[in-house]
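Asker: just coords:
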C-alpha cells in the first residue's frame, strides 16, 4: 500500500476523458503523470476504466476482491490511502479490475453514488499535488463520477477522419456536470495524439478542432514508436526514453499544468519503480 507523504496544498484533480476508445486517454494519463513525477510532483492515478489498461501499464495487476477502484467506489469504509499502491517516490495508483463494471449501476441509483469519489478525494488526497483520473470510453457513471470530482478535464482525440466524431457527446456531458455539480470544472482543452505534421490528415484534424472554436492543448503528441516500447516495459515514456518525441511533448503538456516558476525537470533519479523481470 502507499505510504503517507507530506501534505501539500489541495491537489489539482484532472479527468482524462473521451467517450471514444483508442484515442490515447490511458497513454496520456500515464505519460503526463510520468512527466510530473520527474518534476518531483506527487501524483495519484485513479484507474476508472474496467479494462484496467492504466493499471497494467504500471505493472499493477490486482484480483477482483483486492483493494482498488471498485472497493473505493463501492464501500464507504475504504479510503484513498487504503486503495493506493506505491509506484515510486512520487507516484501512486488506485488500480482497476474488470469487475469495476459491477459498480456502474449502483453509482447511478444511489443518492450519493456519483459524488462519492469527489468526497473521498476531498478527505484523502491531500498528500498529492496532482490526481489524474483515467476514464473509460463512455459517458456513464464512472466518467460522470470523475468529472464531478475533477477541477479540470483534458479530452484526448487521435488523428483520423472520425477523430472528433462523437466529441459533442463528451462536451455536452462536461456542460451538464458544470451546471448540476460544479461550475468550477474547467475544460483545459483537446489533446491531439498520434500526430504527424507531415500528413494532411493530422493537420486537417487540428483545423477541424480549431474550426469548432475549441481550446487546443499544445503541443499535440507526436506519433512515436517509443510509446509502445515504454508500454511493454510498463513505465511512462519520460522514464523509458526522455529524449523521444512523445516524451518531449508530454513533458511540455505537464509543464503547462505547473506554475511558470516550476516548469523545469528537476530530477533524473528513479522516481518510478520499474517492474521486476525474470531471467
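Answerer: On my side now, so go ahead. Values in this document were obtained by computation on a predicted structure and should not be read as measured data.

Asker: Every contact and neighbour count from this point should use C-alpha atoms.
Answerer: Will do.

Asker: and the residue lying closest to residue 56 once chain neighbours are set aside, how many residues sit next to it?
Answerer: In space, and not counting its chain neighbours, residue 56 is closest to residue 234: 7.2 Å by Cα to Cα, 6 or more residues apart in numbering. Using other Cα atoms under 10 Å, residue 234 has 21 other residues around it.

Asker: For residue 241, see how far away residue 234 is.
Answerer: 13 Å (Cα to Cα, to the nearest Å).

Asker: Relative to residue 17, how far out is residue 57?
Answerer: Residue 57 is 17 Å from residue 17, by Cα to Cα.

Asker: now swap in residue 56 and tell me
Answerer: Relative to residue 17, residue 56 is positioned 19 Å away (Cα to Cα).

Asker: and these two? which has more neighbours close in?
Answerer: Between residue 56 and residue 17, counted using other Cα under 10 Å, the more crowded position is residue 17 (30 against 18).

Asker: Which residues are in contact with that one?
Answerer: Contacts for residue 17 (Cα atoms under 8 Å, 6 or more residues apart in numbering) come out as 25, 134, 135, 136, 137, 143, 153, 154, 155, 156, 170.

Asker: Nearest to residue 115 among these?
Answerer: For the contacts of residue 17, the closest approach to residue 115 (Cα to Cα) belongs to residue 143, at 11.5 Å.

Asker: and here's the other structure:
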C-alpha cells in the first residue's frame, strides 16, 4: 500500500509546527509505522530535531526539488529504526526563486515522492512558516493537512487564512487534499486563555480538532537542543506521552476514515 502523505502546516511561526512534525513522526515510527520526515523549512529545525546537522549538507531536499537528485539519494536514517529523514538547510531559501522559472513548479515535491511511496506507511512534511511556493509544493503533494494551533491570542485569526489556502489548492491543484485535523499545542492548564482558545476551536471546527492536547512542557523545549525527539530524550515526560497519544489518535482516525473536508 502506498504511503499517506501528511503536510504539517501553519503560516504562523512559533506554534509548535516543527515540534509536532518531529515528535509525531517519531511516535509513528515507535508504533512500527515506516515513516519518512521531509523537512521543507530552510531553517532545518526538523532535521536537527532528529539529530542531523544539515549545515553545509549537499544531500537535502533542495537538489531534489530542482530535479538534480532523486529523493532516494538524499534519504537519511535516524536513531529511530523506523524513521527516515530528508533534510533541509538554508540552500532551500533559493529554491523559492528558482522554482518560479520551472514548468509545473507546484508539483516538484509530488513528483519526487512518487519514487518512494511504496517504501513508507506515512510521509510527514514539515512546512515553512509561510504560504509560499515551498508550502504550496507540500500541500499539492499531500493527501492530508494537520494544523498545529497554539493556545494563545490571535491563534484563530491566522487559521482562517490557512484554511482558505487549503481550499484554494484543493480546488485548483489537488482535489484529494483534506484537512485531517487541528492539534491544540502549548496548552497551559492554568491559563484561562488556553481554555478559551480550545473552546472556540472546538465550537468552530468540531471533530476536526483532536481530542489529544499538547501541553507546554520543559522537556519538549529541551529535546531539540539534544538532537532528539522527546520520546528519546525523556519518554516519561508529559510532552512525550502527549505525542504518543496523538499518534494513536491519528492512526485511529486514519483507520476509521475520520477526515474532514475544508469548509
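Answerer: Received, thanks. Quick caveat, the model's predicted, so the values are computed rather than measured.

Asker: care to give me the TM-score?
Answerer: The TM-score (TM-score structural alignment, normalised by the length of the second structure) is 0.90; 253 aligned residues with a Cα RMSD of 1.8 Å.

Asker: For residue 39 of the first structure, see how far away the residue nearest to residue 56 of the first structure is.
Answerer: Taking Cα to Cα, one finds residue 234 of the first structure at 20 Å from residue 39 of the first structure.

Asker: try residue 150 of the first structure
Answerer: For residue 150 of the first structure, the distance to residue 39 of the first structure equals 22 Å [Cα to Cα].

Asker: Who are the contact partners of residue 243 of the second structure?
Answerer: 20, 23, 24, 27, 214.

Asker: Quick one: the helices in the stretch 151-263 of the second structure, in order.
Answerer: Secondary structure of the stretch 151-263 of the second structure (DSSP state H, counting those that start in this stretch): helices at 155-172, 192-205, 218-222, 230-233, 238-256.

Asker: picking that back up, is it possible to export the contacts of residue 243 of the second structure to JSON lines including distance to residue 80 of the second structure, secondary structure and neighbour count?
Answerer: Shown next, in JSON lines, are the contacts of residue 243 of the second structure (distance: Cα to Cα, whole Å; DSSP: H, G, I helix; E, B strand; the rest coil; neighbours: other Cα atoms under 10 Å):
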{"residue": "20", "distance to residue 80 of the second structure": "16", "secondary structure": "helix", "neighbour count": "24"}
{"residue": "23", "distance to residue 80 of the second structure": "11", "secondary structure": "helix", "neighbour count": "27"}
{"residue": "24", "distance to residue 80 of the second structure": "13", "secondary structure": "helix", "neighbour count": "25"}
{"residue": "27", "distance to residue 80 of the second structure": "10", "secondary structure": "helix", "neighbour count": "27"}
{"residue": "214", "distance to residue 80 of the second structure": "22", "secondary structure": "strand", "neighbour count": "27"}
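
Asker: right, and out of those residues, which lies closest to residue 196 of the second structure?
Answerer: Among the contacts of residue 243 of the second structure, residue 214 lies closest to residue 196 of the second structure (Cα to Cα), at 15.4 Å.

Asker: Could I get the contacting residues of that closest one?
Answerer: Contact analysis of residue 214 of the second structure by Cα under 8 Å, 6+ apart lists 183, 184, 185, 186, 187, 239, 242, 243.

Asker: Give the equivalent position in the first structure for it.
Answerer: Under the alignment (TM-score structural alignment), residue 214 of the second structure pairs with residue 221 of the first structure.

Asker: Can you tell me the closest non-neighbouring residue to its match?
Answerer: Closest residue to residue 221 of the first structure apart from its sequence neighbours, by Cα to Cα, 6+ apart: residue 193 at 4.6 Å.

Asker: who's in contact with stretch 95-103 of the second structure?
Answerer: Taking Cα under 8 Å, 6+ apart as the criterion, the residues outside stretch 95-103 of the second structure that touch it are 62, 65, 66, 105, 132, 133, 134.

Asker: Farthest pair within the contacts of residue 243 of the second structure?
Answerer: Maximum pairwise distance among the contacts of residue 243 of the second structure (Cα to Cα): 13.6 Å, between 27 and 214.

Asker: which of the contacts of residue 243 of the second structure map to contacts in the first structure?
Answerer: Here is what carries over to the first structure from these, by both residues aligned by TM-score structural alignment, their matches' Cα atoms under 8 Å: 20, 23, 24, 27, 214.

Asker: Just the helices from the stretch 51-200 of the first structure, written as ranges.
Answerer: In the stretch 51-200 of the first structure, the helices defined using DSSP H, counting those that start in this stretch lie at 53-57, 69-74, 80-83, 104-109, 116-124, 141-149, 167-180, 200-211.

Asker: Wait, residue 98 of the first structure touches residue 47, no?
Answerer: No: the pair residue 98 of the first structure / residue 47 is not scored as a contact, 11.1 Å apart, by Cα atoms under 8 Å.

Asker: Please identify which of these two sits among more neighbours.
Answerer: residue 47 (27 against 14).

Asker: Now do the same for the more buried one: its match in the second structure.
Answerer: Aligning on TM-score structural alignment places residue 47 of the first structure opposite residue 39 in the second structure.

Asker: who's in contact with residue 54 of the first structure?
Answerer: Applying Cα under 8 Å, 6+ apart, the residues contacting residue 54 of the first structure are 26, 27, 29, 30, 47, 95, 134.

Asker: hmm, which two among the residues you listed are most spread apart?
Answerer: Farthest pair in the contacts of residue 54 of the first structure, by Cα to Cα: 27 and 95, 15.1 Å.
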